[in-house]
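>>> prediction below, plus the sequence it came from.
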Amino acid sequence: MASPRPFSRYEFMIAWRYLRARRAEGGVSVMTWISLIGITLGVMALIATLAVRAGFRAEYVDTILGANAHSTVYYGPTTFYNELTEENYINPGRIEDYDALAAKIAQIPGVTRATPVIRGQVMASQGDAANVAEVYGVTLDVLSSMERIADPETSAGNLADFDRGVAIGIGLARELGLMVGGKIQLTAPQGAKTPFGTTPRRESYDVAYIFSAGRYDIDRTRIYMPMAEAQSFFNREGVADEIEVFVTDPERVDDWTLPLLQAAGERGQVWTWRDASGDFLRALDIEDNVMFLILGILVLIASMNITSGLIMLVKNKGRDIGILRTMGLTEGAVLRVFFLCGAFTGVIGTIAGVVLGVILSLNVEHIMAFLNWASNGGAWNASVRGIYELPAKLRGIDIAKAVGLSLILSFVVTIFPARRAARMNPVEALRYE
């Protein structure tokens, strides 16, 4: 007579009956309930943490790519010797044929746009308020193509009026007390050249547009100025400081570094968004791995309680094990029955944890809004975190990692007490019955 196949229906039935039995009947113990709740909370915390970490990284990268070039081409400084003064001078890298270079770069496959830019540091002021700012001299077409800057839902003013003024970040506008139509004074250290030397240049501009890039540091320090006006203001007539390059796949921006260097020539240098933020992103990846390890240990601790609960269940069910063995149940069948008891606990706890983790992840923004309200804005400080809100991004791979870790740990810790039950001698189990 052929023996029943492993994990037959009756094995599931016996295991489920043991789990449903009252404690007085030798059923589920308090330790099993503790392990069930622990696994649920551990999986929930793991999924929510991974979702928040993924959302934070995605939002941070999006703010970078939505308000900055994917890659920047510039010329390195050169040193020349002045025979009259017998001194060495450093000639800053200026791009004279910037239109031709931009057109050449734009022809590289995968490059969507290449635009010359003027950059300079200024002191921005209005009345008694002042702040250091960075000016970007660009054209209206370039500014309109920046998704974060040109977003009408997070901006004020008409972007079409950019040629008649400047665009400033919302943080800078708040610090200086400015609104659209107001006047902002910009002071550059390198201004007009006179017989007595270079004097600072100070000009007033209309605030034509106020934007929010989603990043605290950008909104607090950035100003966009029309290209021609920036050339005049910073004494850059006929030259540009750099060429900003946008590509089809910003995540693979390093693939374009060599073609950009070849197009720029011997003096050309390339600086990508990964070069600027790579250390921070690598730190985020390390933190993700550490958080996964820590929360994985918490799930392991909760899973270990399954062992305690099953040991108590095996002890209480010693008589039943002896009867089942005398009825013909094999050691393997007994092992699978108690393995299923522990597996049920892990599976149920994992499913509950996934449900609660998804619900928590989908409501992170509301929870953080409540915590900010309760703590008067202390729960999330944009000046420290960089971005204004804590988003969550649920990814299938993160849920799969949490589920896989929980189930594997739950199944592994179940094997020891299940083997103990299988090796129980039926004669010893029924000796005193």
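In hand now; what should we look at?
>>> C-alpha from now on. contacts and neighbour counts both.
OK.
>>> helices or strands next to the helix or strand residue 274 falls within in the packing?
Secondary structure from DSSP states H and E places residue 274 in helix 273-316. Here helix 273-316 touches helix 30-67, helix 331-362, helix 396-422, going by 3 or more Cα pairs under 8 Å, 6 or more residues apart in numbering; DSSP states H and E.
>>> can you tell me the closest non-neighbouring residue to residue 270?
residue 73 (4.7 Å; Cα to Cα, 6 or more residues apart in numbering).
>>> which strands and helices lie in contact with the host helix or strand of that neighbour?
If you go by DSSP H and E, residue 73 is part of strand 71-75. Identification of packing neighbours for strand 71-75 by 3+ Cα pairs under 8 Å, 6+ apart yields strand 242-247, helix 257-264, strand 268-272.
>>> try 7 Å this time
Applying 3 or more Cα pairs under 7 Å, 6 or more residues apart in numbering; DSSP states H and E, one finds that strand 71-75 makes contact with strand 242-247, strand 268-272.
>>> as CSV, those with mean neighbour count and distance to residue 310 would be great.
Formatted as CSV, those follow (neighbours: other Cα atoms under 10 Å; distance: least, Cα to Cα, whole Å):
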stretch, mean neighbour count, distance to residue 310
strand 242-247, 23, 58
strand 268-272, 19, 56
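>>> can I get these in CSV with distance to residue 63?
As requested, the helices and strands packed on strand 71-75 are exported to CSV (distance: least, Cα to Cα, whole Å):
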stretch, distance to residue 63
strand 242-247, 15
strand 268-272, 15
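>>> give the contact list for residue 39.
299, 302-303, 346, 349-350 (Cα atoms under 7 Å, 6 or more residues apart in numbering).
>>> apply 10 Å and report the result again.
Residues near residue 39 by Cα atoms under 10 Å, 6 or more residues apart in numbering: 33, 45, 298-306, 345-353, 406-407, 410.
>>> try this one next to it:
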Amino acid sequence: MSGRAPEGATRATAPFSAHEWLIAWRFLRARRAEGGVSAIVWYALAGIALAVGTLIVVMAVMVGFREEFTSRVLGAEGHVSVYPVTRWENGRAERALRDAGALAARIARIEGVTHVAPVVEAQLLASHGQRNAGVIARGMRLEDLRALPWIARPEAAAGALDDVTGKSVAIGEGVARELGVRVGDELALILPNGLATPFGLAPKQGIFRVAYIFRIGRADVDRTRLYMPLETAQDFFNRGDAADLIEAQVARPHELGSRKAPGALDGAIQAAVGAEGVVWTWKDANGAFLSALDMERATMFMILSMVVLIAALNIVSGLVMLVRNKRRDIGVLRTIGLSQGAVMRVFFLCGAGVGVAGTAIGVALGVLFVIYIDPIFDLVNGALGGGVWDPQVRVLSRFPAELRLWDVSRAAGLALTLSFLVTLGPARRAARLDPVEALRDE
């Protein structure tokens, strides 16, 4: 018995063979007068490109916001704060760490803790000439201030941090602007209820010289923060040798937990502190804001995913029109031996090609927009007369954006998946077209 196929039998070909790609390319390339791709498909390509580009830009901005905010939080304050528990002495509530030096030494011995600083803190009224401003004054040692990256190396600075000694202070740029002071000027600091008199407590006042002005780009710090030497603050705030809190910096701040879900390191710090204080991490202090950013990022991805889906659905309309225009060609191809599967693959390649091209263009546009977001934003800000970005309202002083391969891959993968899925319906419809009916209609 001969193993040869009968003469005239259709020989099966591998899926997505060269001739299927060639036919799909000719269909896409054909002019509209020849029954080629309708304008709807080009709209679909443009829609997918814009949707993917927008999704990449939004995700990059959301990530940039979170990372920039986290960086400035971790660089301007301690990662872990230890606050004293309230004690009652002689009928008065006492909140101070009396043996702060020994407690700080115990915390410093914990593996993973890189720096420990005792801090005294109070709310003061700063005055210069006819101007006044409320400030949060912190007393810290000079070496502890140098350990804060955004204080030692801020966005902009005037004066020298090493000059913050004795009766000299460091202030945020917002405080300096509100008071109208420069480096070398003197300002008066007033501590309410800081001086005991026979008639009760009275305000306590001191004159200090401005030695250092910094801008870290966080409006809540730049507009309110004032630093002075620890010994000077303890004397001015009537703290003696006590501290109001202890701040610790750790090697891996992102591994810290919160009060609801403590991590290993902050748990070890709490064990070292014992009943003397309460541990409060940077996640506790900023958890609500960070959670809101994460929720907003997830929500924006879902919303923009629907935009990508709507753009991909335009491929369906375009392919339906293409199938209608190519009925005669489909009939001829089926008559000369092209199988149903091959016809389906041809039109799948047409729709998928539009999706791939739109996704590639969208990825390029999104990445380029993020890379050049600063000059683009400056151009928009200038065109609108400035004031589009107010740091006092938006906390940060610049418009952040950070590209991540995962986000770009998610956006591209989403667009490609939706494009491939919506293409299956029209492609299957084209494959099921009866060639006899197609040629009879012609």
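In hand now; what should we look at? Just so it is clear, the structure is predicted and the values come from calculations on it, not from any experiment.
>>> what span of structure 2 lines up against the strand holding residue 73 of structure 1?
Using TM-score structural alignment, strand 71-75 of structure 1 corresponds to residues 80-84 of structure 2.
>>> can you get me a residue count around residue 140 of structure 2?
22 (other Cα atoms under 10 Å).
>>> which residue lies closest in space to it, excluding its sequence neighbours?
residue 230 (4.3 Å).
>>> from memory the one you found sits against residue 238, does it?
No - counting by Cα atoms under 10 Å, residue 238 is not a contact partner of residue 230 of structure 2; they are 11.9 Å apart.
>>> any idea how far residue 256 of structure 1 is from the residue nearest in space to the middle of structure 1?
A centroid search over structure 1 (Cα atoms, centre = their mean) returns residue 57, at 1.2 Å, as the residue closest to the centre. Distance, residue 57 of structure 1 to residue 256 of structure 1, using Cα to Cα, to the nearest Å: 23 Å.
>>> same question, residue 167 of structure 1
30 Å.
>>> those two: who's more crowded?
Higher neighbour count among residue 167 of structure 1 and residue 256: residue 167, with 31 against 20, using other Cα under 10 Å.
>>> what helix or strand is that one on?
Going by DSSP H and E, residue 167 of structure 1 is in strand 166-169.
>>> trace residue 91 of structure 1 over to structure 2, please.
With TM-score structural alignment as the criterion, residue 91 of structure 1 matches residue 94.
>>> residue in structure 2 paired with residue 405 of structure 1?
Match for residue 405 of structure 1 (TM-score structural alignment): residue 414.
>>> one more: residue 161 of structure 1?
Match for residue 161 of structure 1 (TM-score structural alignment): residue 163.
>>> check contacts around the closest residue in space to its match that isn't next to it in sequence.
In space, and not counting its chain neighbours, residue 163 of structure 2 is closest to residue 211: 5.8 Å by Cα to Cα, 6+ apart. Going by Cα under 10 Å, 6+ apart, residue 211 of structure 2 touches 158-165, 167-171, 182-186, 228.
>>> only the buried subset of these, as a PyMOL command please.
To isolate in PyMOL the members of these that are buried, counting by 16 or more other Cα atoms under 10 Å, one can use:
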select buried, resi 159+161+164+165+167+168+169+170+171+182+183+186+228
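>>> which ones among the contacts of residue 211 of structure 2 are found in strands?
158-159, 168-171, 186, 228 (DSSP state E).
>>> neighbour-wise, which of residue 230 and residue 238 of structure 2 wins?
residue 230 (23 against 12).
>>> contact partners for the residue mapped onto that one from structure 1?
Counting by TM-score structural alignment, residue 230 of structure 2 corresponds to residue 227 in structure 1. Residue 227 of structure 1 makes contacts with 116-119, 136-140, 163, 233, 240, as judged by Cα under 10 Å, 6+ apart.
>>> just give me the neighbour total for the residue nearest to residue 405 of structure 1 when sequence neighbours are not counted.
In space, residue 405 of structure 1 comes closest to residue 296 once its chain neighbours are excluded; the distance is 7.2 Å by Cα to Cα, 6+ apart. Neighbour count of residue 296 of structure 1, defined by other Cα under 10 Å: 20.
>>> now swap in the one 3 residues further on and tell me
Residues near residue 299 of structure 1, counting by other Cα under 10 Å, number 28.
>>> alignment lookup: it to structure 2.
Match for residue 299 of structure 1 (TM-score structural alignment): residue 308.
>>> who's in contact with its match?
44, 47-52, 54-55, 302, 359, 411, 414-416, 418-419.
>>> report the buried members of those.
Looking at these with 16+ other Cα under 10 Å, the buried ones turn out to be 44, 47-52, 54-55, 359, 411, 414-416, 418-419.
>>> picking that back up, for the helix or strand just after the strand holding residue 73 of structure 1, packing partners?
The C-terminal neighbour of strand 71-75 of structure 1 among helices and strands, as given by DSSP H and E, is strand 78-82. Applying 3 or more Cα pairs under 10 Å, 6 or more residues apart in numbering; DSSP states H and E, one finds that strand 78-82 of structure 1 contacts strand 87-91.
>>> would you mind listing the buried residues in the following helix or strand past the strand it packs on?
Next along the chain after strand 87-91 of structure 1, taking DSSP H and E as the criterion, comes helix 98-106. By neighbour count on 16+ other Cα under 10 Å, the buried set for helix 98-106 of structure 1 is 98-99, 101-102, 105-106.
>>> got the angle for helix 98-106 of structure 1 vs strand 242-247?
Put simply, helix 98-106 of structure 1 runs at 20 degrees to strand 242-247, going by axes from the mean of the first three to the mean of the last three Cα atoms, to 10 degrees.
>>> on average, how far is helix 98-106 of structure 1 from the matching bit in structure 2?
Superposed on structure 2, helix 98-106 of structure 1 shows a mean distance of 0.8 Å to its aligned residues (mean Cα distance after the TM-score superposition for structure 1).
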